[in-house]
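Undergrad: Sequence and predicted structure are below.
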Amino acid sequence: MSKELKTGIVAIIVIVLFVWGYNFLKGENIFQPNSRQFRVEYSNIAGLSKSSLVTINGLKVGKVDKILFNPDSTKRGDLIVLFSMESDFQFSKNSVVKIYSPSPLGGSNLAIVPSYIGENAISGDVLKGEIESSLFTSIGERLDPIQTKLEHVIVSADSLFKNVNTILDAKTILSVKKSVKTIEYTIADLRKTIQSVNGIMDATSLDLKETVRNTKYLTQNLANVTDTLVSADIGKILRDAELTLATVNSLLEGIDQGKGSLGKFINDDAMYTNLTNVSKELEQLLREVKLNPKRFVHFSLFGKKATPYN
């Protein structure tokens, strides 16, 4: 045998071993070709990739060959997974192929849930696909209804604040400022009364201590009530809150339209004018009482007449 022939045989062996090793690393065995190939349709493959494992009851029976987009225009965006089976295990066309994740940090694999009812599946058949729920998807499914309810509550609250801003226009704010200014004068006259009340409070410190003790008992009872509220049905509370916000929204709309006593009070300028006049007259009366108390309380041993009020 010549040296050139030996070199050619060695080169062919090296090439064959290289091709076999490359395909082996890809999960393919060229000496044991895949006998059957199936396809499954999914809307989301949840991290599945080419060369992912295909198992039946935990045993590896094949691998994923290709992942393609569905060419059907009515299923645009859906995916088609092609996988091959190295095992001759028989199952029916009613079997389900699930995408599952063996660990939260690992990739996804395919698991065939075999069914033995009906006609056996053959190469080229389309099997039914499902996605197995993981821990995170289960939590998300439970939180979705709560999120929807919270969105409704937030929308209702936004409508409420918009109605409040509509009512509190520049004219109403100016009226409120004037009313507050008038009340400031009245509060100044009440400060002396508050100082007298402080003296009385010092004289009744024992009663205050008893009141503090009773307040402590009341706080404990409120803590028990808080514990009860924690264990209450949050869903029902959110529904009641949504209903309450809707009711308040309707009430504010009625006020904005001038319905009811409060609506007439806010929208009727005559009501504000009357209240302002009453406040001013009350202020003048208090000043007159302070400056000329004898005009209101008169006492004389000799029958002297009181000074008339102009």
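TA: On my side now, so go ahead. Numbers count the residues shown, from 1 in each chain.
Undergrad: Please make it C-alpha for all contacts and neighbour counts, starting now.
TA: OK.
Undergrad: Let's verify the residue nearest to Phe265 when sequence neighbours are not counted: helix, strand, or coil?
TA: Counting by C-alpha to C-alpha, 6 or more residues apart in numbering, Met271 is the residue found nearest to Phe265 once chain neighbours are left out, at 6.0 Å. At Met271 the chain is in helix, as set by DSSP: H, G, I helix; E, B strand; the rest coil.
Undergrad: Okay, buried residues for the top strand by length along the chain please.
TA: Under DSSP state E, the strand in the chain containing the largest number of residues is strand 59-69. Under the neighbour-count criterion of 16 or more other C-alpha atoms under 10 Å, strand 59-69 has 61-65, 67 buried.
Undergrad: circling back: could you tell me how far the residue nearest to Phe265 is located from Val278?
TA: For Met271, the distance to Val278 (C-alpha to C-alpha, to the nearest Å) stands at 11 Å.
Undergrad: likewise Phe38?
TA: Taking C-alpha to C-alpha, one finds Phe38 at 90 Å from Val278.
Undergrad: which of these two has more neighbours?
TA: With neighbours defined as other C-alpha atoms under 10 Å, Phe38 and Val278 compare such that Phe38 has more, 18 against 12.
Undergrad: Where does the more buried one sit, in terms of helix or strand?
TA: Assigning secondary structure by DSSP states H and E places Phe38 in strand 36-42.
Undergrad: angle of that strand against strand 59-69?
TA: Here strand 36-42 points in a direction 60 degrees away from that of strand 59-69 (axes from the mean of the first three to the mean of the last three C-alpha atoms, to 10 degrees).
Undergrad: all strands for this structure, in order.
TA: Going by DSSP E, the chain shows strands at 36-42, 53-56, 59-69, 79-85, 96-100, 109-113, 126-131.
Undergrad: The fourth one packs against which elements?
TA: Think strand 79-85. Where contact means 3 or more C-alpha pairs under 8 Å, 6 or more residues apart in numbering; DSSP states H and E, strand 79-85 is packed against strand 36-42, strand 59-69.
Undergrad: Grab the nearest non-local neighbour of Ser175.
TA: Excluding the flanking residues, the one nearest Ser175 by C-alpha to C-alpha, 6+ apart is Tyr272, at 7.8 Å.
Undergrad: Please name the residues that touch that neighbour.
TA: Applying C-alpha atoms under 8 Å, 6 or more residues apart in numbering, we find Tyr272 in contact with 175, 265-266.
Undergrad: Same list, these, but as a markdown table with distance to Ala246 please.
TA: Putting those into a markdown table (distance: C-alpha to C-alpha, whole Å) gives the following:
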| residue | distance to Ala246 |
| --- | --- |
| Ser175 | 28 |
| Phe265 | 23 |
| Ile266 | 21 |
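Undergrad: and those residues, which are buried?
TA: Neighbour-count burial (16+ other C-alpha under 10 Å) applied to the contacts of Tyr272 gives 175, 266.
Undergrad: out of the contacts of Tyr272, which are inside helices?
TA: Here DSSP state H is the test, and the contacts of Tyr272 give 175, 265-266 as lying in helices.
Undergrad: okay, now the one to match up with it:
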Amino acid sequence: MKISNETKVGALAIVGITLLILGFNFLKGNKLFSKSLVIYGTYENIEGLTASNPVIINGFQVGTVGKIEPDPDMRRIQVTFNINEDIRIPNNSIAVIAPNPLNITKVEIKLGNASDYLKNKDTINTVASEGLLDDVMKKVDPVLYQVNKSLGTLDSLISNVNSVVDQKAKRNISDLLANLNQVTASMVQSAASLQSMLAAETGSIAKTMNNVSSITGNMASNNAKISHVISNLDSATGKLAELDLQKTLNTLEGTIKELQAMTAKMNSGNGSIGLLLNDPSLYRNLASTGNKLNLLLDDIRMNPKRYLSISVFGKKKTAEPLMLPQPDTLNAPYIIVDKKNN
């Protein structure tokens, strides 16, 4: 089949146009056979940004600028960014235009810290950076203002000092300097005196250090004895710890409680001992009984026939009963009872 020249020319033209388009896109930095993540950004001023300008993250190019479409009223300009598909950008990132008068304008993406990422055809946050010269001037102007203000203040201060410092003030300053020299001389003299005093005390300090050294030497020589004493103390404390002190304390506590109960019972008047301690009438009865028993014993000793009543030769006259103890029983312990209180 014979192909006409017109067909060849048309096919060649189509191939040429295709290669031209592909080459143009390649020169712009677009990947020819891969998909891109398309995101949008809106600015008020794009600072000379044009299509195919690079988009960078941390100095590395991750895409290019696509279409730039202004609003009809030219207040807002929408910029399309073609980002490599494998790049993930947090949704709180910011796209900043970074103009450079010595190079092409580029867009720098400041990555955020969100866990969600931008999807295809999402809108990224944007900030329009000012020009380099404007930025420098804005930083320099406050410094220049402060320098000029400081120079004016310094000039005013110098004028005030010149107006205040007269001859009398100068003399006062001279006197002040002279006094300062005297103080310095006194300090030097005091330092010399202190040095001489320390030199005089050097011997005492050395003697004290020798005594300390002697004490430490004695302690070192008696180290075995000290260790033995410490060992004995350790053994004694160990034996003391082994004793069943808790059982002893519990027994002692029980004894004290029983003693307290017995004392309380005695104070309450219950029992014989309680009655003896708390009932005076019982005490007086016991005392009276003791006295009467003493009289009975004395009477039996002095007049036994009165109680035996055995007569061989006839009835004899009996003696009167005793009313008081005999003298030989006076030394015996007895208690005189008050009959009025009995």
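TA: That came through, no problem. Quick caveat, the model's predicted, so the values are computed rather than measured.
Undergrad: Now the TM-score, please.
TA: Overlay of the two chains. TM-score (TM-score structural alignment, normalised by the length of structure 1): 0.41; 154 aligned residues with a C-alpha RMSD of 3.6 Å.
Undergrad: Output the strands of structure 1 in a markdown table; the columns should cover distance to Thr193 of structure 1.
TA: Listed next are the strands of structure 1 as a markdown table, based on distance: least, C-alpha to C-alpha, whole Å:
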| stretch | distance to Thr193 of structure 1 |
| --- | --- |
| strand 36-42 | 79 |
| strand 53-56 | 86 |
| strand 59-69 | 83 |
| strand 79-85 | 81 |
| strand 96-100 | 77 |
| strand 109-113 | 81 |
| strand 126-131 | 75 |
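Undergrad: what's the closest of those to Glu242 of structure 1?
TA: strand 126-131 (35.2 Å; C-alpha to C-alpha).
Undergrad: ok, back up a step: pick the one among the buried residues of strand 59-69 of structure 1 closest to Thr186 of structure 1.
TA: Checking these against Thr186 of structure 1 with C-alpha to C-alpha, the nearest one is Ile67 at 80.9 Å.
Undergrad: picking that back up, next, the angle strand 96-100 makes with the strand holding Phe38 of structure 1.
TA: Interaxial angle, strand 36-42 of structure 1 versus strand 96-100 (the same axes, to 10 degrees): 70 degrees.
Undergrad: mind checking which of the helices and strands packed on strand 79-85 of structure 1 is nearest Thr211 of structure 1?
TA: Short answer: strand 36-42, nearest of those by C-alpha to C-alpha, at 69.5 Å.
Undergrad: now the closest one and strand 79-85, what's the angle there?
TA: 150 degrees.
Undergrad: Quick one: list the elements packing against strand 36-42 of structure 1.
TA: Based on contacts counted as 3+ C-alpha pairs under 8 Å, 6+ apart, the elements that strand 36-42 of structure 1 packs against are strand 79-85, strand 126-131.
Undergrad: Please identify the deepest-packed of those.
TA: Neighbour counts (mean count of other C-alpha atoms under 10 Å) averaged over each of those peak at strand 79-85, with a mean of 21.
Undergrad: Tell me how many other residues crowd Ala199 of structure 2.
TA: Neighbours of Ala199 of structure 2 (other C-alpha under 10 Å): 11.
Undergrad: where's it, which helix or strand?
TA: Ala199 of structure 2 is part of helix 167-200 when elements are defined by DSSP H and E.
Undergrad: by contact count, what packs against that helix?
TA: Counting by 3+ C-alpha pairs under 8 Å, 6+ apart, helix 167-200 of structure 2 packs on no helix or strand.
Undergrad: Which helix or strand lies directly C-terminal to that helix?
TA: helix 202-221.
Undergrad: As a check, name the ranges of all helices in structure 2.
TA: 5-27, 132-164, 167-200, 202-221, 223-242, 245-268, 271-278, 280-302, 304-308.
Undergrad: and the ones you listed as JSON lines, adding distance to Thr126 of structure 2?
TA: Shown next, in JSON lines, are the helices of structure 2 (distance: least, C-alpha to C-alpha, whole Å):
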{"stretch": "helix 5-27", "distance to Thr126 of structure 2": "26"}
{"stretch": "helix 132-164", "distance to Thr126 of structure 2": "18"}
{"stretch": "helix 167-200", "distance to Thr126 of structure 2": "64"}
{"stretch": "helix 202-221", "distance to Thr126 of structure 2": "78"}
{"stretch": "helix 223-242", "distance to Thr126 of structure 2": "80"}
{"stretch": "helix 245-268", "distance to Thr126 of structure 2": "82"}
{"stretch": "helix 271-278", "distance to Thr126 of structure 2": "106"}
{"stretch": "helix 280-302", "distance to Thr126 of structure 2": "113"}
{"stretch": "helix 304-308", "distance to Thr126 of structure 2": "144"}
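Undergrad: So which of the ones you listed is the most surrounded?
TA: Per-stretch averages of neighbours, counted by mean count of other C-alpha under 10 Å, single out helix 280-302 among the helices of structure 2, with a mean of 16.
Undergrad: Give me the angle between that one and helix 271-278.
TA: Using the same axes, to 10 degrees: helix 280-302 of structure 2 against helix 271-278 is 100 degrees.
Undergrad: If I follow the layout properly, Leu79 of structure 1 ends up in contact with Ile67?
TA: Yes - at 6.8 Å, Leu79 of structure 1 counts as touching Ile67 under the criterion of C-alpha atoms under 8 Å.
Undergrad: Count residues in the vicinity of the residue nearest to Ile56 of structure 1 when sequence neighbours are not counted, would you?
TA: Excluding its sequence neighbours, the residue lying closest to Ile56 of structure 1 (C-alpha to C-alpha, 6+ apart) is Ile112, at 5.2 Å. Using other C-alpha under 10 Å, Ile112 of structure 1 has 20 other residues around it.
Undergrad: I figured Ile112 of structure 1 was touching Thr55, is that so?
TA: Yes - using C-alpha under 8 Å, Ile112 of structure 1 is in contact with Thr55, at 6.2 Å.
Undergrad: Mutual contacts of the two, please.
TA: Common contacts of Ile112 of structure 1 and Thr55 (C-alpha under 8 Å, 6+ apart): none found.
Undergrad: could you point out the longest strand in structure 2?
TA: Structure 2, longest strand under DSSP E: strand 60-70.
Undergrad: Helices of structure 1, residue ranges please.
TA: Going by DSSP H, structure 1 shows helices at 3-25, 135-167, 170-203, 205-230, 234-256, 260-267, 269-291.
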